[in-house]
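Engineer: the following block contains a protein sequence and its predicted model.
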Amino acid sequence: MAVGGRAVTDGPDATPRLRFDTLDLASRGAFTPPPVDPRALRVGVVHLGIGAFHRAHQAVFTELAAAAAGRDDWGIAGVTQRSASVREQLMPQDGLYSVLERGRGAAPLRVVGSVREVLFGAGDPAAVVDRIADPAVRVVTLTVTEKGYRRDRAGRLDRSDSQVAADLAGCPPRTVVGQLVRGLQRRAAGAAGPVTLLSCDNLVGNGQVLRGLVHDFLDALPEAESGPLADWIAACVRFPSSMVDRIVPATTDDDRADVRAVLDLDDRGVVVAEPFRQWVIEDDFAADRPAWDLAGAVFTDDVAAWESVKLRMLNATHSLLAYLGALRGHDTIAAALADDELATAAEALMIEDVTPTLRVPDSLDLSGYRRQVLERFANPALRHRTVQVAMDGSQKLPVRLLGTVRDRLAAGAIPRQAALAVAAWMVYVAKGRDAGGRELPLDDPLADRLRMAAAAGAGDPNRLVDSLLNVEEVFGADLPEHDGFRDVLIDHVARLTA
């Protein structure tokens, strides 16, 4: 095939690769093209952590918002922090990629063009700072996962982290908070104007968390440097909280083949998602923002209530199914939910332990939300792998499950179903294999510490529970002291290891 007088044969089996010139020649009947001409989009948003979730979620909302408002100044400059792979996928494709929905009600394949640039933070940190400091940028969004914030046991910036220390010493910044602060410093010096930093990660009060970490970084700088910048941030920067929701499993070769069949083009950046998507945002911005509400986002003054429902009901149940399902040899969340015993446990967690702890938003039907969660998890087309959801358990358990545990204990109740999820995590860490003998990967920033704790309690449920409960980064100092919680954990672990 020739395009513009040159051969385009860089895809598998000589399939042309997705980009502006090849997309222009593709048949539009089977897919939805970008609603705004990507060539005309100017960067107005920087996004830190441009993984699959962002491309299936915020980037779609932003493109639809730009189209609805008739704006061409909300293109996205994405930053990939740990690996250049997303840059290598998207930049040869002019930033284009497709979103493939799986499940009932799936829309046609969508080609997205809102990402106009991808920077590799580890390889070119100065370029990241330059982008954050660009006067055309009014919003910086983040999906860097819980561990990307580099917090210590107390939830403060971990100044013992070697990369945090290097950023504080003035090296080209490689951590998220370092990049943000140095970018803000440059904005203040260059009178670049106000900006909003919008966290979209699964953290309780994520906006306040991000604000605190930025100020922790400032507090570690010399007063002559930090004082004026702190004053400028107070006047010109906002840190709204948000809640995001969409299931985005890992892309497979079969997914890429399905996209190739629709486009007759090779898309190496395709992401897969369920039809459902949700974004709830605190309406507190320092400057202009995309009209995300025109694309279906909800602006509110009370993100916390929505956030608590999502973290404790959806995310906690996801983790319960991941650990119990993986231990039983179920490869996917849908397969785990098809197991009647696990489905019963999932619903019991939401009804018995989570619901009594929630402050429900006025417009939310909690029973309907619970049913919707289970319907979404049961979608077999997604093939969301249990071991993928099981990653980073030491970071996820405190925000997904342990808040519910503490609230129920404070109310005088023993949270048996939440304890089952925690016990399943403990057994997952300790056994490292499923019921069929297959290895279960322990992908966790505390992996070495967890393995040592599990080894110290090997073979005895009492010792295993005590050893892992004493990992203070996960359980704090209070939960190991609660005999009722400890006893129910031991009971669950004994049954799961029998």
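Structural biologist: That came through, no problem.
Engineer: could you use CA atoms for every contact and neighbour count after this?
Structural biologist: Will do.
Engineer: where do the helices sit along the stretch 101-250 of the chain?
Structural biologist: Here the stretch 101-250 of the chain has its helices, by DSSP state H, counting those that start in this stretch, at 125-132, 162-168, 176-190, 206-219, 223-236.
Engineer: chain center to the longest one, what's the gap?
Structural biologist: Spelled out, that is helix 176-190. The chain centroid and the centroid of helix 176-190 are separated by 23 Å under Cα atoms, centre = their mean, to the nearest Å.
Engineer: run the angle between it and helix 223-236 for me.
Structural biologist: 80 degrees (axes from the mean of the first three to the mean of the last three Cα atoms, to 10 degrees).
Engineer: remind me what helix 176-190 packs against, helices and strands.
Structural biologist: For helix 176-190, the elements it packs on are helix 125-132, helix 162-168, helix 206-219, helix 223-236, judged by 3 or more Cα pairs under 8 Å, 6 or more residues apart in numbering; DSSP states H and E.
Engineer: got another, please set it beside the one above:
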Amino acid sequence: MTRLSDATLSALPAGVAQPQYDRSAVKPGVVHFGPGAFHRAHQAAAFDTLLAQDSRWGLTGVSLNSRGVADALNPQGGLYTLALLDAEIDYRVIGAIGRVLTRDDPAAILGALVHADTRIVSSTVTEKGYCLGADGTLDFANPAIAADLEAARSADWTPGSFTGWLVRGLQARRLAGLPGVTVLCCDNLTDNGRKLGAATLALAEAIDPDTARWIADNVAFPNAMVDSITPATDDALRARIAAATGLEDAWPIQRERFTQWVIEDRFAGERPALDLAGVTFASEVRPFEKAKLRLLNGAHSSLAYIGLGRGLETVADAMADGELARFAERLMREDIAPSITPPPGLDLDRYISDVLARFRNPAIRHLLAQIAWDGSQKLPYRLLDTVREALAAGRSVERLALPIAAWLRFLAGAANEGRTITDPLAAPLLARAGDWRHVLTMREVFGELGSDARFTSAVEAGLAALEAGRLKGVAA
């Protein structure tokens, strides 16, 4: 089958949308680290819409940990197909990415960062990619950060971490007399821009204090949040794309039709007109971020760990389990919602109903096993912060502790069966998994909660309920 490329766009069927601009005229205004499915389904699609009106906001992708995306997209000129999953499935070819660079070509990465057209450096490198400690600050003991500090002893140094690349690129821009940029984190971290900004300044201060001062004066780190369910690409999607487009696409992407991107209106220079693509610019992102992280992501993780323990495979399967669906709804409405002060215009009851409807979308095959990745990095933001607030307010944490108990059982099952898990703390987690109390002592995950008797008792009760095949707190 013929491969997707600029030369074959004209062969697309009329029902498949394609870039509405001259790709040869696009300038690379954005360098994006982590051009995986999450980014390509959301942010790249928004910039693709913007490019039809303003050709200065093309994307250069940078993949630090794998050549997979580069090897798939570069032969296609950066093109890929996005499937929008709903009652009816729509297909759209995205052209916003010009090329994808890898760590094998550090000179090209640095060249993109110091390019005169670059005004935004964005990122979706997952929670673990920022090398933060449990307190949300840069972890100088992280091997990648330690290696960057050692490498920076040389004037012409090559970083390994994303934060290291930020410091290296901003240092080079300062020395070249170029203006600062906006650094836009789009990962699911609370207060993500502030945390990334503080981490970047901390590393810069340790490497080059002059650059740290320049960053403080010339670079913006706005908070942002992105929301849209993005199942992993599988062979079924590839076959569906090939049938719909008549072309081979090495790495198509799929997501639900719903998408939300909220960006703090704080830019170092020109702000792209992404509102043309439905992006919301707000003076304060945290209320949107908190609602999404706790309600949607918190419920997602809960469905994942409890659902996997019940032998379920997808989010839709979990929502078809009446007892589990009722548990998730009560968790959201009665335990998580009280911790959220909604921003103007956001009706929490309606938001929860919409999220539950999105979970039930029959066109989305979102694997619980995928959601279960990196639990040690996700749960502190998705559930444990809510636990802390509930305890401080004197509210019950019985239901909130149940998904934590399910995660502990997930770890124990993997350890007993000799399976590995996808988590940066996999080794210590699996080593302790035989004794759940030992896992709770990991302060890098639980902080002070591991020694709070109210929390540990709720977790113990949750483990007993799960062992008995019950979901505590579910109405009959």
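Structural biologist: Yes, it's here. These figures come from a predicted structure and were not determined experimentally.
Engineer: TM-score of the superposed pair?
Structural biologist: The TM-score (TM-score structural alignment, normalised by the length of the second structure) is 0.95; 463 aligned residues with a Cα RMSD of 1.5 Å.
Engineer: hmm, back to that, so for S85 of the first structure, which of the helices of the stretch 101-250 of the first structure sits nearest?
Structural biologist: Relative to S85 of the first structure, the nearest member of the helices of the stretch 101-250 of the first structure by Cα to Cα is helix 125-132, separated by 16.1 Å.
Engineer: measure D339 of the first structure to T332 of the first structure for me?
Structural biologist: Relative to T332 of the first structure, D339 of the first structure is positioned 11 Å away (Cα to Cα, to the nearest Å).
Engineer: more neighbours, the two?
Structural biologist: T332 (24 against 14; other Cα atoms under 10 Å).
Engineer: and that one, what does it touch?
Structural biologist: A322, G325, R383, H384, R385, T386 (Cα atoms under 8 Å, 6 or more residues apart in numbering).
Engineer: swap in 7 Å and give it another go.
Structural biologist: By Cα atoms under 7 Å, 6 or more residues apart in numbering, the residues touching T332 of the first structure are R383, H384, R385, T386.
Engineer: take those residues and keep only those in helices.
Structural biologist: Counting by DSSP state H, the contacts of T332 of the first structure place T386 in helices.
Engineer: quick one: which of the contacts of T332 of the first structure is most hemmed in?
Structural biologist: Counting by other Cα under 10 Å, top hit in the contacts of T332 of the first structure: T386 with 27 neighbours.
Engineer: could you check which residue of the second structure pairs with that residue?
Structural biologist: In the second structure, the residue matched to T386 of the first structure (TM-score structural alignment) is L368.
Engineer: its match touches G311, doesn't it?
Structural biologist: No: if you go by Cα atoms under 7 Å, L368 of the second structure and G311 don't touch, sitting 10.2 Å apart.
Engineer: related to what we said a few turns ago, with K147 of the first structure as the reference, name the closest of the helices of the stretch 101-250 of the first structure.
Structural biologist: K147 of the first structure sits nearest to helix 176-190 of all the helices of the stretch 101-250 of the first structure, at 10.6 Å, using Cα to Cα.
Engineer: neighbours around the equivalent of Q208 of the first structure over in the second structure, how many?
Structural biologist: Here Q208 of the first structure is matched to R194 in the second structure, going by TM-score structural alignment. Other residues lying near R194 of the second structure total 16 when counted by other Cα under 10 Å.
Engineer: OK, contacts around R194 of the second structure?
Structural biologist: The contact partners of R194 of the second structure, by Cα under 7 Å, 6+ apart, come to F221, N223.
Engineer: find the nearest non-adjacent residue to the residue most central in space within the second structure, please.
Structural biologist: Here the mean C-alpha position of the second structure is nearest to the C-alpha of D187 (Cα atoms, centre = their mean), at a distance of 3.8 Å. Distances taken as Cα to Cα, 6 or more residues apart in numbering put T124 closest to D187 of the second structure, at 5.2 Å, once the chain neighbours are dropped.
Engineer: so what corresponds to the one you found in the first structure?
Structural biologist: The equivalent of T124 of the second structure in the first structure is T143 (alignment by TM-score structural alignment).
Engineer: quickly find the element holding E375 of the first structure.
Structural biologist: Element membership of E375 of the first structure, judged by DSSP states H and E, is helix 366-377.
Engineer: which residues does that helix contact?
Structural biologist: By Cα under 7 Å, 6+ apart, helix 366-377 of the first structure touches L314, I333, A334.
Engineer: mean distance between that helix and the second structure after superposition?
Structural biologist: Superposing on the second structure places helix 366-377 of the first structure at an average distance of 0.7 Å from its equivalents, by mean Cα distance after the TM-score superposition for the first structure.
Engineer: name the residues of that helix that are buried.
Structural biologist: Neighbour-count burial for helix 366-377 of the first structure flags L366, R370, V373, L374, R376, F377 (criterion: 16 or more other Cα atoms under 10 Å).
Engineer: which residues touch the residue nearest to the centre of the second structure?
Structural biologist: T124, T126, E127.
Engineer: what count of nearby residues applies to the first one?
Structural biologist: What that stands for is T124 of the second structure. 22.
Engineer: L184 of the second structure versus that one, what's the distance?
Structural biologist: 9 Å.
Engineer: what would the helices of the stretch 101-250 of the first structure look like in JSON lines with distance to T62 of the first structure?
Structural biologist: As requested, those are exported to JSON lines (distance: least, Cα to Cα, whole Å):
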{"stretch": "helix 125-132", "distance to T62 of the first structure": "18"}
{"stretch": "helix 162-168", "distance to T62 of the first structure": "31"}
{"stretch": "helix 176-190", "distance to T62 of the first structure": "21"}
{"stretch": "helix 206-219", "distance to T62 of the first structure": "19"}
{"stretch": "helix 223-236", "distance to T62 of the first structure": "23"}
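Engineer: which among the ones you listed is found nearest to P275 of the first structure?
Structural biologist: helix 206-219 (25.1 Å).
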